[in-house]
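S.K.: dropping a prediction and its sequence here:
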Amino acid sequence: MSTRTDTTSQAGARAPGQREPTAPGFERLDAEYVLPLRWSEYRTGDVLELTDYLVRIAPNLDVTVVDGSPDDIFAAHHQLWADLVRHVKPDGEATANGKVAGVMTGIRLARHRAVILADDDVRYDRPSLERMVAELHDADLVRPQNYFTELPWHARWDTARSLINRAVASDYPGTMGINRDLVLELGGYDGDVLFENLELMRTIQAAHGRERRVDDLFVGRVPPRAAHFGRQRVRQAYDDFAQPARLVLELSLLPLLAWSIRRPLRLAGVAALAAALAEVGRRRAGGSRVFPATSALWAPAWLLERAVCVWVAVGSRMLGGAKYGDARLKTAAHSVPALRRKLTRADGRPGRGRRSTTSRPR
């Protein structure tokens, strides 16, 4: 493993495309950036790319990296990042979904009410950070829109899923803004579910937190390796157990395709409908700025994938749940009514008694 003493300057020198961290006169934002990660191996290229990103955002706001990597990898990361950001291990009780322990550690350590949670592949720039912080001034949950910064074939494939989500509601990004005070008041959220982002969102909604979906705030995301993309297929389908109506609809896809397969016109109609729906999502809220015109054409491929994988997910459910590391997680996420009942039992009142509000882009 490589080691460096001058983290900021050498990281910038070794990672191509280094930009100035902030423009002259930019003030630090009143927010905390929390990045939970757990890497099982040390890949020099990935570490340098993430270090370059931390160099760029650290001058803009306080950053906490909660690193659940094995000790040797944590130590190598610490050499690079200790003088750049706050780099710590997860504390508190372990959770079946290890990411939740990292998120809650970061939230507890946050120095600001406004917290931006982001997976290690999310890439903000200064304008998107500013917009997130501004939206959090009067919201408890802010959901932006991710898009892939590069487009290998599997990123184009997965983009179709995001576009269909945008067409019918909103996508589920790998980043969100939250009100630290509210989350701490609620005692955090369940760490034994598969779809942990949805669980956090619904916990805030159950407390009548103010949600804002900003579908025109586009935040970049580095695409995964193709092998990792492949491992996500069934897990993403399993998430639908937290969304029963969607689950029923997607379970009907395979019988529909089987019914259509001997009638080419029917099959073409299903494919055209999927592409048209994705195109609606691409154009909504300015999406055409970041989603290429060909993106919607991948929707039929994604539809076929989901038609198969959702039935594989049903099989996983019968075996005890979706695989997550060495364990299986049966619950995808709890419903808002179930979480509201849990909160009511905890303190006799649902959260802080707020009325839930959801707003679209302004």
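M.R.: Yep, that arrived. Predicted, not measured: the structure shown is a model, and the values here were computed from it.
S.K.: could you use CA atoms for every contact and neighbour count after this?
M.R.: Will do.
S.K.: now the strands for the stretch 251-362 of the chain?
M.R.: 322-324, 327-329, 357-359 (DSSP state E, counting those that start in this stretch).
S.K.: Leu253 contacts Ala307, doesn't it?
M.R.: Yes. With contact defined as CA atoms under 8 Å, Leu253 reaches Ala307; the gap is 5.2 Å.
S.K.: how about the strands of the stretch 251-362 of the chain in TSV, adding distance to Gln10 and mean neighbour count?
M.R.: What follows is those, written out as TSV (distance: least, CA to CA, whole Å; neighbours: other CA atoms under 10 Å):
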stretch	distance to Gln10	mean neighbour count
strand 322-324	36	20
strand 327-329	40	17
strand 357-359	43	13
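S.K.: second structure follows, compare the two:
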Amino acid sequence: MSLFSPAGDARRTARRADGGHDGASTLPAQLPMTYVLPLRWHSDTGLAELTGYLRWLAGRVEVLVVDGSAPDLFARHADAWRGLIRHLPPDPAERGLNGKVIGVRTGLRAAGHDHVVIADDDVRYDEAALTAVHRLLDRADLVRPQNYFDPLPWHAWWDTGRTLLNRALGADYPGTLAVRRNTFLAMGGYDPDVLFENLELIRTMRAYDGIEAAPAWLYVRRLPPDATHFRGQRVRQAYDDLAQPARLLTALAVLPALAAAIAARRPALLLGAAAGTVALAELGRRRAGGTAVFPPATVLAAPVWLLERGVCGWLAVAQRFLLGGVRYGDTRIRRAAHSTHTLHRRPRPH
């Protein structure tokens, strides 16, 4: 099976938009794979739904939740998941600003299998996606699936504009990656003091000469955040672009270009730019069977998202130089991610 073309179960995954967690009459054989979920909750609003998903997962893979929640929430989770999954706190020997990375590093060391899925708490795999990832990890060191939102409230529609543009220009950054444990440990994991942890992991794997697969056809459902959380993430997500200079410069050019078009009284330029952005998003939507999971109206979100990024890009730069970094929990993180060149120059662990 090609690492970059749909086949078998993966083709069926691309056509599914229902999440696939209703269970089945016959329980499948468990895959030799570990599912690591780094968790740090401040409330248990979604505990019942997550527990149902973990119960479904536990019949198919080894499940390991690394829980950095407050002690009272940790105890509640322990009660809910006792006998169902492996539930443990982050390794106290780990140090770093990014709690998710600490959770991932703890989970990878504790994993019982070489094939490991790393997923945020809002990611919802189905059986076909798990099987496809497992097969891809036979030939790749890192697998980068494609997330889509279901359901699709207004703010998820808005953020899907970003997803479609990323797909048209290369690959999106999902809330889940899969890695080979042996490779991850051999390269020494990845830096816990950066904001854009998924990009840092991808670049660290590349610097280690690991094989990366980014199958645009491998769709994995993601639950949308609530609108309040979405609004609170806008500048922080824009801060990620500080690790990607071309994207940052594009974002910073949006407002000056808009102002120039308005000053010149050239509305046709604005309409043309919006239409071009929508057309680019449509290319991303049609790529690799994406029409099965991205509704047609999502392409209209692309120019709206681009305008938002143009505003938030300047706010992110201001936070970098005026405040010393972006707010992350109780601290600030200065670096979005290291460049691939920097990671290549680092000595490899022995």
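M.R.: On my side now, so go ahead. Worth saying up front: this structure is predicted, and the values here are computed from it rather than measured.
S.K.: report the TM-score for the pair.
M.R.: Comparing the chains after superposition, counting by TM-score structural alignment, normalised by the length of structure 2, produces a TM-score of 0.91; 327 aligned residues with a CA RMSD of 1.3 Å.
S.K.: would you list the strands of the stretch 251-362 of structure 1 in TSV and tack on distance to Leu54 of structure 1?
M.R.: As requested, the strands of the stretch 251-362 of structure 1 are exported to TSV (distance: least, CA to CA, whole Å):
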stretch	distance to Leu54 of structure 1
strand 322-324	28
strand 327-329	32
strand 357-359	31
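S.K.: buried residues in stretch 116-127 of structure 1?
M.R.: Buried positions in stretch 116-127 of structure 1, judged by neighbour count with 16 or more other CA atoms under 10 Å: Ile116, Leu117, Ala118, Asp119, Asp120, Asp121, Val122, Arg123, Tyr124, Arg126.
S.K.: over to stretch 169-178 of structure 2?
M.R.: Neighbour-count burial for stretch 169-178 of structure 2, with 16+ other CA under 10 Å as criterion, is recorded at Ala171, Asp172, Tyr173, Pro174, Gly175, Thr176, Leu177, Ala178.
S.K.: try stretch 245-260 of structure 1
M.R.: Buried-residue list, stretch 245-260 of structure 1, by 16+ other CA under 10 Å: Leu247, Glu250, Leu251, Leu253, Leu254, Leu257, Ser260.
S.K.: repeat that for stretch 64-84 of structure 1.
M.R.: 64-69, 73-74, 76-81, 84.
S.K.: can you check stretch 286-297 of structure 2 too?
M.R.: Buried residues in stretch 286-297 of structure 2 (16+ other CA under 10 Å): Arg286, Ala288, Gly289, Gly290, Ala292, Val293, Phe294.
S.K.: what distance do you get for Ala226 of structure 1 to Ala155 of structure 1?
M.R.: According to CA to CA, to the nearest Å, Ala226 of structure 1 stands 9 Å off from Ala155 of structure 1.
S.K.: neighbour count winner among these two?
M.R.: Ala155 (20 against 13; other CA atoms under 10 Å).
S.K.: give me the element that one is part of.
M.R.: Using DSSP states H and E, the element containing Ala155 of structure 1 is helix 153-168.
S.K.: thinking again about what came up before, closest one to Gly191 of structure 1 out of the buried residues of stretch 64-84 of structure 1, please.
M.R.: Nearest to Gly191 of structure 1 out of those is Gly68 (CA to CA; 14.8 Å).
S.K.: pretty sure that closest one sits against Phe74.
M.R.: Yes. Assessed by CA under 8 Å, Gly68 of structure 1 is found in contact with Phe74 at 7.4 Å.
S.K.: how close does the residue nearest the centre of structure 2 sit to Tyr148 of structure 2?
M.R.: In structure 2, the centroid-proximal residue (CA atoms, centre = their mean) is Gly175; its distance is 2.1 Å. Applying CA to CA, the value for Gly175 of structure 2 to Tyr148 of structure 2 is 10 Å.
S.K.: repeat that for His338 of structure 2.
M.R.: For His338 of structure 2, the distance to Tyr148 of structure 2 equals 27 Å [CA to CA].
S.K.: the more surrounded of these two?
M.R.: Tyr148 (23 against 20).
S.K.: give me the helices and strands touching the helix or strand containing the more buried one, please.
M.R.: Element membership for Tyr148 of structure 2 (DSSP H and E) is strand 146-149. Helices and strands touching strand 146-149 of structure 2, as assessed by 3 or more CA pairs under 8 Å, 6 or more residues apart in numbering; DSSP states H and E, comprise helix 154-169, strand 219-222.
S.K.: related to what we said a few turns ago, and the buried residues of stretch 245-260 of structure 1, which is closest to Val214 of structure 1?
M.R.: Of the buried residues of stretch 245-260 of structure 1, the one sitting nearest to Val214 of structure 1 (CA to CA) turns out to be Leu247, at 25.2 Å.
S.K.: now the helix or strand encompassing the closest one on structure 2. Mean distance?
M.R.: Secondary structure from DSSP H and E places Leu247 of structure 1 in helix 244-251. Average distance, helix 244-251 of structure 1 versus aligned residues of structure 2 after superposition (mean CA distance after the TM-score superposition for structure 1): 1.2 Å.
S.K.: contact partners of that helix?
M.R.: Contacting residues not belonging to helix 244-251 of structure 1 are listed as Asp240, Phe241, Arg306, Ala307, Val310, Trp311 [CA atoms under 8 Å, 6 or more residues apart in numbering].
S.K.: need the longest helix for structure 2.
M.R.: Using DSSP state H, we find that the single longest helix of structure 2 is helix 301-322.
S.K.: helices or strands next to that one in the packing?
M.R.: Secondary-structure packing of helix 301-322 of structure 2 (3+ CA pairs under 8 Å, 6+ apart): helix 154-169, helix 234-239, helix 245-263, helix 267-286, strand 326-328.
S.K.: what about 7 Å?
M.R.: helix 154-169, helix 234-239, helix 245-263, helix 267-286 (3 or more CA pairs under 7 Å, 6 or more residues apart in numbering; DSSP states H and E).
S.K.: and these as JSON lines, adding distance to Pro89 of structure 2?
M.R.: Putting these into JSON lines (distance: least, CA to CA, whole Å) gives the following:
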{"stretch": "helix 154-169", "distance to Pro89 of structure 2": "31"}
{"stretch": "helix 234-239", "distance to Pro89 of structure 2": "26"}
{"stretch": "helix 245-263", "distance to Pro89 of structure 2": "36"}
{"stretch": "helix 267-286", "distance to Pro89 of structure 2": "39"}
